[in-house]
Structures are given as structure tokens and as C-alpha cells.
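[1] Show me how the following folds:
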Amino acid sequence: MTNVSFENIHLPAATHYGLRHYQLRPDQCFSIDDHFHLMYELMWFRDISASVTIQERSYSLRANSLLFVPSLMVHRMKTEAKRQDFFLLQYEAGLYADLDLLPQQQPMLLPLITELEERDAERMNHLTGWLEQVEEGPQQLLLKQSLMRTLLLFVAQLQHQQRHLQSSEFSGHRAQSGMNKVFPLLQRLESDPKLQISLDDAASYCGMSRYHFSRTFKTLLGQNFKDYLLKRKISAAVGLLINTELTIAEIAYQCEFTDSAYFCAKFKQQMGQTPRQFRNGVLQANEFATSE
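    Below is the predicted model of the structure:
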């Protein structure tokens, strides 16, 4: 993965998410090169003029735009010299368990870029503004979780609506029906602890031929099925590198790689560093944060 950086985001202690509100002047425009991270990223733009590129597909961002970027998905962004007012929510997958969101209620590993109509924009302003104002503390925890849950359910709903719009990229009833069958597969995979499934089994689950499934999956997610499975494995491996003391070989086995050498090679290809280098970097960063 050339010229792509891994962004290691640090969240507040004992939380699975971080919410920030940015209000920038026109002279504070910025450009962020290709990067990816393990967290999910949700951005609500009250006012913006920018472009974002996800998996080499470019989109324009204007006022009342909502952007959702799944974990491990390469993206970049460039803003123009204009006033910017936006919220940035970054969260770990563990937040879904905190909010009791079932797999079918969670935003899926699909990017979402949409400009909301006035009614939905008012709803987003209300939710993000309220979340920003809620104070920290156990008495406010249930309110925060309720607001966050409503926000993520709304994103999942918008993804399902976008699914039907994207079906216009295909022709014919058979193709559209095939697209609809890919979404249940994604939901099943995201809730299944098993990381590996063959292309033939995935196509069979969707009731599609191998070729038709591969073409539909690539068009929908901007990556082939093999790369999607690899990213699932890398994501699981990163979690074990951060949260356990398992050896590299043990992690390779748990994440269903054929051997540790192959795991290390694929990890470096995706993350730009070896598993050991990544683990050491996280430990050093955590020590630095603790000493502040």
C-alpha cells in the first residue's frame, strides 16, 4: 500500500468513541492525504466546501452533507477556502455492544456520502448539538447512549436507502436482486466470529454465480471479496495486538492465517509495518499518553 498512512487515534480513557466539533475560518482549509484507521468515522457537515475520495471514488461535500467511512477504508479529503463547521465522531466496534445494537441495526462496511434534506438535516443538528452539550458523568451516560444509538440507527437507515439508489448502476431485475442479497451476507459476516469464507460459499449464500457475485461485490464496496476478508483478518489481528499479550504466531493462528510469516507479510502490506512494530508503537504511544 504505497503512500498510505495508518492513523492511530487515541480515545478518552474507558470510552469507545470520541466526538469533536470543528469551526474553522476560510484561511484554515486543510488537505489530508490517503490514510486509513481501525475506527469508524462519521462526519456531519453543517457548512463545508470540500472533496473526499474513498477507495479512489471522489465525492463533493457541501453544507448538510453526511459522511460515513468504515474502518480500514482508504480515504483522503481536501477543503476549499470557506468557513467550515462540522462534527467528527470516531468510534470503535465495541460501541455497538455498549448501545445494544444488533448486527442488522449497525452501519455496515459501506461508505456513505449523502446530502440531507432539510428535515433530516435538522435532525442531525439536533442530535450532534445535544451530544456535544451533554456533560460527562454516570448520570448522563444513559442519555448519551440513547442519542448515540439514535444517530447510528439513522446512518444504517440511510445506508439501506442508498442501496436502492446504487442499484441504478446495474441493469435488470436480476442484477438488482443480486445486490439486495449481498447485504444480508455482509450482516452475517460482521456478526460471525469466523473470519474466513470461500468465494464459492459466499456466492452460493447470495444465490449468485461466482462471476456475478464478484462483480456485484466489487462495484458495491470498491474492493474485491478477497481483500475484504483480508481486512477483516487484519482488523481482528490489530485488536489482539493491542489488547492481549498473545505471540505473533498465536495471533496468526487465531486470525486464520496459514502461518506467521504469511501473516506478517500481509500485515505489513496493509499497515505499512510489521505486527511487532505496530504493537511496540501502540505501547509507546500509550505510555506517552499516561505520562501526560
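[2] contacts and neighbour counts: CA atoms only from here.
    Will do.
[3] Helices along the stretch 51-200 of the chain, start to end?
    Per DSSP state H, counting those that start in this stretch, the stretch 51-200 of the chain carries helices over the ranges 94-98, 118-133, 138-166, 173-191, 199-205.
[4] can you tell me which of those comes nearest to Arg76?
    helix 138-166 (20.7 Å; Cα to Cα).
[5] Could you name the helices and strands sitting against the closest one?
    strand 112-115, helix 118-133 (3 or more Cα pairs under 8 Å, 6 or more residues apart in numbering; DSSP states H and E).
[6] re earlier: if we compare the helices of the stretch 51-200 of the chain, which one ends up closest to Gly222?
    Here helix 138-166 is closest among the helices of the stretch 51-200 of the chain (Cα to Cα), at 12.6 Å.
[7] Centre of the chain to that closest one, how far?
    14 Å (Cα atoms, centre = their mean, to the nearest Å).
[8] Ok, stretch 105-114 next?
    8 Å.
[9] What of stretch 107-126?
    Worked out by Cα atoms, centre = their mean, stretch 107-126 lies 15 Å from the chain centre.
[10] list the buried ones in that stretch?
    107-116, 121, 124-125 (16 or more other Cα atoms under 10 Å).
[11] Check the residues you listed and tell me the two furthest apart.
    Farthest apart among the buried residues of stretch 107-126 by Cα to Cα are Leu109 and Asn125. That separation is 24.3 Å.
[12] one more to put side by side:
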Amino acid sequence: MIIEGLHEKDIYTETYPFRIELNTFDNFDWPLHWHHAAELVYPVENDYRATVNGLEYTMCEKDILFIAGGDIHSFHTRNNKGNRFFIQFEISTLDVFGQAHQLTPFLSMTKFISAKEDPLLHTELEKNIIALINEYQHRALGYTLYLNARIFDILVLLSRSVCNNINAEISSSSNKKFHILEKLNLAFQYIEEQYQNDISLKDVSSAAGFSEYHFSRIFKEMTGNHFLSYLNERRIKKAIRLLIAHNMSITEIALSSGFNSIATFNRTFKKLKGCTPVEYKKMQF
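    Modelled structure (predicted):
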């Protein structure tokens, strides 16, 4: 593995886009970085700390942290002997049936799963994570197919846990809930296709067949985020990749990421990442 600027590359040691590493260091600092791969962090002995997009997570033994691809994160511990598994995989590359785009909106944000706060979800996720670890260690015939299956079991569990945040009124009717989820998926698809353009809450609501009020309420319940915040986070992730990988001006990056104002771009970037785009770009060299 190498880190160029903040971009971690060459994660995998084999052609299959999957990696498990067991970390046992007493003192371990892995600096701020990002990668296209999604990542699961699973400490099996003692606590562990991670920072993702400026938020610090203190993980107790057996807690699970799902880090979305593109999120900036770091790991750190001091005088804390323990075992922590890092599991990384490329969702799009593993998606042999081309259906993972249905889950993309629900997997775009980092999620912390605690055994105390969400025991049912944690139990199911942990079962699949342990199965991944055991299978990867033995690598019997067809092990990559087995790993694929468990990865998508995990992704479906995470996605459905987001869906279950819809309130009781909606959940009371499975048909109604399914209909709403289908319409929300249209909204997410529209955002993914149009986020680089000047789109509004009205545009997205209309594309999904919601009123603005209804869409705002359901979107917040589904994602834990307001529409504009979600849109800005998506745009900033795009901007970060352009800052790192392309020799473009800040103005060009702002426009290419969906911001029609440099002032708005700078303000949003600093709010989400703690520094301006110019300062961020300087950190890469």
C-alpha cells in the first residue's frame, strides 16, 4: 500500500479486490487517507479509535465500523494492545450481476454499529464478518464466490437497517413502505446523475413523485441527513477526487462538482473537511 497525498492505493495483493488485515500493534497511527474501497473495522480485543470525516469513533470490543468509499479517515491507538481486523473490498468490482447500484444510496455514509445500541443488526453483521475472516484464512475451493456472497449479505443488512429508520406509520403497511422505497430510489438515482448540475429539492422531489414536504421528511428519516447536506457531501467527495487526481483550478473543480459559486464551494468544503480546498490541495504535496 502507498499513500499519495491522502489517496491510499495498491490496497490489494491479489487480483481479487478484497483484503483482510489483522492489526496487533500497541501504538498504531495510520494517517488521514481515503480510498475507493469500502472498509469494515472490527476490533476483537480491546478498544480502538477511528476518525472519519472529522468525527471520532471510540470502538469497544466487537463493535463494527463501516467506512464508505471516499470517506477520509485515520486510525490511532496508544498503549493499547489488541487485535483489530480491517476488511476492504470494491463493491462495484464484486457486483457480477450489476445490481449494486440499488444499494449505493444507503451505503454512501459511514455507519457505526454497536452491540449495545443495535444488538440484532450487530449479531447478523458479526456472523458474516467472522465467516469472511475464516473463509479468507483457509481459501478453500471457490472461496472468492463465498466471500462475494458474505460481502453482499453484509451490504444488504446495512442497507435494510437504513430503510428500517422509516417511521412506524410507513412501516405499518409493507406495500406502502415498498412503494415509498421504490420512489426514494428514483430520487437517489436522480441525485447521482444530476449532482454536478444546479438541482434543487423541488427537482429531486418531482423526479421521485413526492411533494417537497413529504420528500424532505422521508429523506431525513431514511438517511439521517437533510437533502442539501447529502447533496453537498456527494459534491465534496467529487471535488476531493478532482483536487487529488487532476491539475484543475479551484474554479474548474467547483463547477465540475456542482457548485455555482466559489464562495459556496469554499464555505461548504471547510465546513465538511475543516480546511479550504486550497489548503487541502497543498496538503497533498
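[13] Next, format the helices of the stretch 51-200 of the first structure as a markdown table and append distance to Asn286 of the first structure.
    Formatted as a markdown table, the helices of the stretch 51-200 of the first structure follow (distance: least, Cα to Cα, whole Å):
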| stretch | distance to Asn286 of the first structure |
| --- | --- |
| helix 94-98 | 19 |
| helix 118-133 | 26 |
| helix 138-166 | 25 |
| helix 173-191 | 28 |
| helix 199-205 | 39 |
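[14] how close does the residue nearest in space to the middle of the first structure get to Leu142 of the first structure?
    Compute the mean C-alpha point of the first structure, and by Cα atoms, centre = their mean the closest residue is Pro70, 1.4 Å away. Look at Pro70 of the first structure and Leu142 of the first structure: by Cα to Cα, to the nearest Å, they are 25 Å apart.
[15] mean deviation of stretch 152-159 of the second structure from the first structure?
    Following the fit onto the first structure, the mean deviation recorded for stretch 152-159 of the second structure is 2.0 Å by mean Cα distance after the TM-score superposition for the first structure.
[16] Outside of that stretch itself, which residues are in contact with it?
    103, 106-107, 121, 124-125, 128-129 (Cα atoms under 8 Å, 6 or more residues apart in numbering).
[17] ok, now with 10 Å
    66, 91, 94-95, 100, 102-108, 111, 113, 121-122, 124-129, 147-148, 150-151, 160-163 (Cα atoms under 10 Å, 6 or more residues apart in numbering).
[18] Show me what Arg215 of the first structure aligns to in the second structure.
    The pairwise alignment with the second structure assigns Arg215 of the first structure to Arg217, based on TM-score structural alignment.
[19] neighbours of that match, just the number please.
    Neighbours of Arg217 of the second structure under the rule other Cα atoms under 10 Å: 13.
[20] measure it to Gly224 of the second structure for me?
    Where Gly224 of the second structure is concerned, Arg217 of the second structure sits at a distance of 10 Å (Cα to Cα).
[21] ok, back up a step: got CSV for the helices and strands packed on helix 138-166 of the first structure, with distance to Ala249 of the first structure too?
    Formatted as CSV, these follow (distance: least, Cα to Cα, whole Å):
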stretch, distance to Ala249 of the first structure
strand 112-115, 36
helix 118-133, 42
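[22] for those, which one sits closest to Met179 of the first structure?
    Once those are compared by Cα to Cα, strand 112-115 is nearest, at 16.4 Å.
[23] Show me what the closest one is packed against.
    strand 40-47, strand 50-54, strand 57-61, strand 65-69, helix 138-166 (3 or more Cα pairs under 10 Å, 6 or more residues apart in numbering; DSSP states H and E).
[24] Out of these, which is closest to Gln277 of the first structure?
    strand 40-47 (23.1 Å).
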